[in-house]
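Student: Sequence below, structure please.
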Amino acid sequence: MKTARALAVISLAGVAVLAPAAAHAAAGPALPATEAQGAAPTSWGPYHASGRKAVASGSLTATPKDDRSKPAARITVTGTVTDLTRKPACGWALFRLSVKAPGGKVAIKHRNYRTCSYDKPRKFTFSHTNVYEVEFKICSEAKAAKPSLNCLYSGTWKPLYTYYNA
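Tutor: Okay, here's the model as predicted:
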């Protein structure tokens, strides 16, 4: 009986020693140094609204990835938008994100940032996961709760990030 008890203690001790190593191995391979540290931010802008009535600039950081066909795990956009008119108008920084949706589909998300104070920049930051593309547009128009359809749909969107280029 003493031999069986001793073998049981040895096997339990072996499990206790091997369990942390097995858990670490199950967590997956170690990330490369660049992925563990994150990617360096990419600057964008300055972009001006028509007539130079507003300006926006900032940076975008996307997590590095091994497979170019997959979306970025996370993007973070920071920046400022400044109204350059002395009239009662506002500068709008508009972002359109194409993100991975359930079922392998793509969904469109919008982020809008507005400032109506002359020459006083408004800072903004946002993050999103599973991003295929980030596009940007800047407008200057009358004060409103949300950007007009003219601001949203006229002119061109400027690509800031595309998943297959990263």
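
Student: going forward, measure contacts and count neighbours with C-alpha atoms only.
Tutor: Fine.

Student: Quick check: buried residues in the helix or strand containing Gly91?
Tutor: Per DSSP states H and E: Gly91 is located in strand 89-100. Neighbour-count burial for strand 89-100 flags Ala89, Cys90, Gly91, Trp92, Ala93, Leu94, Phe95, Arg96, Leu97, Ser98, Val99, Lys100 (criterion: 16 or more other CA atoms under 10 Å).

Student: from the middle of its chain, how far away would it be?
Tutor: Remark: strand 89-100 is offset 13 Å from the chain centroid, using CA atoms, centre = their mean, to the nearest Å.

Student: Could you report the neighbour count for the residue lying closest to Lys53 once chain neighbours are set aside?
Tutor: Closest residue to Lys53 apart from its sequence neighbours, by CA to CA, 6 or more residues apart in numbering: Leu84 at 4.9 Å. Using other CA atoms under 10 Å, the number of residues around Leu84 comes to 24.

Student: To compare with the earlier structure, here is another sequence to fold:
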Amino acid sequence: MRASRTIMIAVTAGLLTAAPVTVASASASADTVAPATGGELGWGPTYAPGKRAVAKGTLTSSGLNKTRIPATSTVAVKGRVTDLTKGPGCGWAVFRISYRTNDGNVPFKHRSYLDCSRGTPRAFAFTDRNVALVELKMCSEGRGSRPSDVCLYAGTWKILYSSL
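Tutor: All right, here's what the predicted structure looks like:
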């Protein structure tokens, strides 16, 4: 009994590390998460609470590296963020990118794009390497050098890409 359980655990672990799986959270269906094996996916429109800002774009993944755990790839994101507020607020598109470092850690960083020009979209684009996870959150708040902590840490993130 003990030997068969050990074999089953080893086989399951081998299957999990052999092929990265695209995951979807409760807030994102399977067709809104970019395939981990490569390709382009259109995402959005994604709205801030109260529909005070919106973002839409594409995400392209390429060069999946399955030799590392977690598997990583190069991800290019292009899009537009639009401020829909009626007052002094602005629209923020905030991306949380989890990447693999050379020492094996998987930290994250934020990339944020601001639009305060009511109704006129602002284009943005970025590319990152060794990416394991890309998430998006839309916020509507005042102009600043960066999004507030409430924007960054309250609420939920929408998963755009995952190789975990």
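
Student: helix, strand or coil for Thr156 of the first structure?
Tutor: With DSSP: H, G, I helix; E, B strand; the rest coil as the basis, Thr156 of the first structure sits in coil.

Student: Likewise for Val11 of the second structure?
Tutor: Secondary structure for Val11 of the second structure, judged by three-state DSSP, is helix.

Student: aligned partner of it in the first structure?
Tutor: Per TM-score structural alignment, there is no equivalent position to Val11 of the second structure in the first structure.

Student: which position in the second structure aligns with the residue nearest to Lys53 of the first structure?
Tutor: Per TM-score structural alignment, the equivalent position to Leu84 of the first structure in the second structure is Leu84.

Student: Pretty sure its match sits against Val54.
Tutor: Yes: counting by CA atoms under 8 Å, Leu84 of the second structure touches Val54, with 7.4 Å between them.

Student: Mind listing the shared neighbours of the two?
Tutor: Common contacts of Leu84 of the second structure and Val54 (CA atoms under 8 Å, 6 or more residues apart in numbering): Gly91.

Student: Next, the buried residues of stretch 75-89 of the first structure.
Tutor: Here stretch 75-89 of the first structure shows Ile75, Val77, Thr78, Gly79, Thr80, Val81, Thr82, Asp83, Leu84, Thr85, Ala89 as buried, counting by 16+ other CA under 10 Å.

Student: Nearest residue to the third one in space, please, no chain neighbours.
Tutor: Among residues not flanking Thr78 of the first structure along the chain, Thr125 sits closest, at 4.3 Å (CA to CA, 6+ apart).

Student: Pull the contacting residues for that neighbour.
Tutor: By CA under 8 Å, 6+ apart, Thr125 of the first structure lies in contact with Thr76, Val77, Thr78, Gly79.

Student: Could you do Thr82 of the first structure as well?
Tutor: Counting by CA under 8 Å, 6+ apart, Thr82 of the first structure touches Ala54, Val55, Ala56, Gly91, Thr115, Ser117, Tyr118, Asp119, Lys120, Pro121, Arg122.

Student: switch to 10 Å and redo it
Tutor: 48, 53-57, 90-93, 114-123, 140 (CA atoms under 10 Å, 6 or more residues apart in numbering).

Student: Could I get the full set of strands for the second structure?
Tutor: With DSSP state E as the criterion, the second structure has strands at 39-47, 53-65, 72-83, 90-99, 108-115, 122-141, 158-162.

Student: if we can go back for a sec, list the contacts of the residue nearest to Lys53 of the first structure.
Tutor: Leu84 of the first structure makes contacts with 48-49, 51-55, 90-91, 115-121, 140, as judged by CA under 10 Å, 6+ apart.

Student: now the longest helix anywhere in the first structure, how far from the chain's geometric center?
Tutor: Taking DSSP state H as the criterion, the first structure has its longest helix at helix 2-26. Put simply, helix 2-26 of the first structure sits 44 Å off its chain's centre (CA atoms, centre = their mean).

Student: One more: stretch 92-102 of the second structure?
Tutor: 7 Å.

Student: Same check on stretch 114-134 of the second structure?
Tutor: Its chain's C-alpha centre and that of stretch 114-134 of the second structure lie 11 Å apart, by CA atoms, centre = their mean.

Student: for that stretch, which positions count as buried?
Tutor: Buried residues in stretch 114-134 of the second structure, counted by 16+ other CA under 10 Å: 114-118, 121-123, 130-134.

Student: closest to Ser162 of the second structure among those?
Tutor: Ser162 of the second structure lies nearest to Leu133 out of these, by CA to CA, at 4.4 Å.

Student: For the strands of the second structure, give me TSV that also has distance to Met8 of the second structure.
Tutor: Below are the strands of the second structure laid out as TSV (distance: least, CA to CA, whole Å):
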stretch	distance to Met8 of the second structure
strand 39-47	33
strand 53-65	26
strand 72-83	27
strand 90-99	30
strand 108-115	33
strand 122-141	27
strand 158-162	26
